[in-house]
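Enquirer: quick check, what structure comes out for this input:
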Amino acid sequence: MDRHRHPLLHLRRQDLLRHLTSALQYVTLTARCALGLVFLVAVFGKVRDRDAFREFRRSVPGLAPGLPPTATSVAVVAAESAAVVLLAVPRTAPAGLALAGAVLLAFATGIHRALRGGRHATCRCFGTRPSPAGRVHLARNLALTALAFGGLAAHLAAPAPVHPAGAAVAVAGAGVLTLVFIFFDDLADLLIAPSARPPR
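Expert: This next block holds a predicted model:
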């Protein structure tokens, strides 16, 4: 009886591993697309005109005190732009995910330190209307960081090609995630009651 059971168990394990490998690649693709779009919107918001970049530069000291605002602003835009390019190319996608995760972790660290030190900081992540950096922004950046490193881990664990139908679903999911992250502030305002809303 055992002789007949072992081949079946072996086949089931192979099927499970194949499905898991395929699922991990869709996780990677979703992360690549979502982060690429988020960073693309962020870069455009910061450099769409001189006023936008100037306002972003003014927000830097609140999150990174002691660093030169202009050089730091240029470095951030350059890093975000590089992440967009790296994420768009399958061969360089792992580097793009790692870079995106590092940039997002740096943002999260700056926001956390500002909150802990009671320092006023302004969030201009997407170059839109300014808002005081708070727990909502920290949560968003931590979620994006987890997405970046999760996508990288999924790619390293299972570097396999994806099927067109599954890729379409992953891209659609990435589009939804992108909208959620871009409008994270507004969604938080809608979902959290004013009386229970933490400081932003």
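
Enquirer: from here on, just use CA atoms for contacts and neighbour counts.
Expert: Fine.

Enquirer: quick one, what contacts the nearest residue to Gly151 once chain neighbours are set aside?
Expert: Once flanking residues are discounted, Gly151 sits nearest to Thr28: 4.3 Å by CA to CA, 6 or more residues apart in numbering. Residues touching Thr28, when contacts are defined by CA atoms under 8 Å, 6 or more residues apart in numbering, comprise 150-152, 154-155.

Enquirer: what of Phe181?
Expert: Going by CA under 8 Å, 6+ apart, Phe181 touches 38, 140.

Enquirer: elements contacting the helix or strand harbouring Gly96?
Expert: Element membership for Gly96, per DSSP states H and E: helix 93-116. Judged by 3 or more CA pairs under 8 Å, 6 or more residues apart in numbering; DSSP states H and E, the packing partners of helix 93-116 are helix 2-47, helix 50-63, helix 69-88, helix 135-157.

Enquirer: and the angle for it with helix 2-47?
Expert: 60 degrees (axes from the mean of the first three to the mean of the last three CA atoms, to 10 degrees).

Enquirer: quick one more, to check against the first:
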Amino acid sequence: MNAVNLGCRLMLAMVFALAALGKARGRKPFEDFIQTLKSFGLPRALAGAPLAATLILAEAASALLLLVGMGAGYVLALLLLVGFTLGIAWVIRRGKKVACRCFGASNAPVSAAHLVRNGLLLTITVVGAVSH
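Expert: Reported below is the predicted structural model:
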């Protein structure tokens, strides 16, 4: 294992673990995350507790897989980041003010800064996957 791979894995595992824990740390953060999914324009039938729980579990699974050094962690991280980035871009394009619940607690609306952050995380994911 090389230092680049290890650094990428640890960085992404920390980000996804913090994101999952932030949303799952209590009833209020979880319900706020569900509301954010609805605000992103997803159909109400889709944007409920099952999707929110699935996304949180996927974030936690990605963190765990990255920590144990499995390439599947990179694949899952890439899928999550692409989905989240497309969702943020969609909200910004529509001019909506939607609170970012990326890590569970923020009331700041999603913005171009979130796209930049996700772009950096996507870059780290690709670099890590290639070095894997």
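
Enquirer: sorry, back to before: which of the helices and strands packed on helix 93-116 of structure 1 sits most buried?
Expert: Here the criterion is mean neighbour count by mean count of other CA atoms under 10 Å, and of those the winner is helix 135-157, at a mean of 20.

Enquirer: which helices and strands does that one pack with?
Expert: Packed on helix 135-157 of structure 1, when contacts are counted by 3+ CA pairs under 8 Å, 6+ apart, are helix 2-47, helix 93-116, helix 184-191.

Enquirer: next secondary structure after the second one?
Expert: The reference is to helix 93-116 of structure 1. Using DSSP H and E, the next helix or strand after helix 93-116 of structure 1 towards the C-terminus is strand 122-123.

Enquirer: show me what that next one is in contact with.
Expert: The set of residues external to strand 122-123 of structure 1 that reach it, using CA under 8 Å, 6+ apart, is 59, 62-63, 130-133, 137.

Enquirer: closest to Gly175 of structure 1 among these?
Expert: Within the contacts of strand 122-123 of structure 1, the smallest distance to Gly175 of structure 1 is 19.8 Å, found for His137 (CA to CA).

Enquirer: what is the aligned counterpart of the closest one in structure 2?
Expert: Alignment note: His137 of structure 1 maps to His114 in structure 2; criterion TM-score structural alignment.

Enquirer: distance-wise, check its match relative to Ala129 of structure 2.
Expert: The gap separating His114 of structure 2 from Ala129 of structure 2 is 22 Å, by CA to CA, to the nearest Å.

Enquirer: also Ala112 of structure 2?
Expert: With the distance defined as CA to CA, Ala112 of structure 2 ends up 25 Å from Ala129 of structure 2.

Enquirer: any chance of CSV for the helices and strands packed on helix 135-157 of structure 1, columns distance to Ala172 of structure 1?
Expert: Written out in CSV, the entries for those read as follows (distance: least, CA to CA, whole Å):
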stretch, distance to Ala172 of structure 1
helix 2-47, 8
helix 93-116, 19
helix 184-191, 18
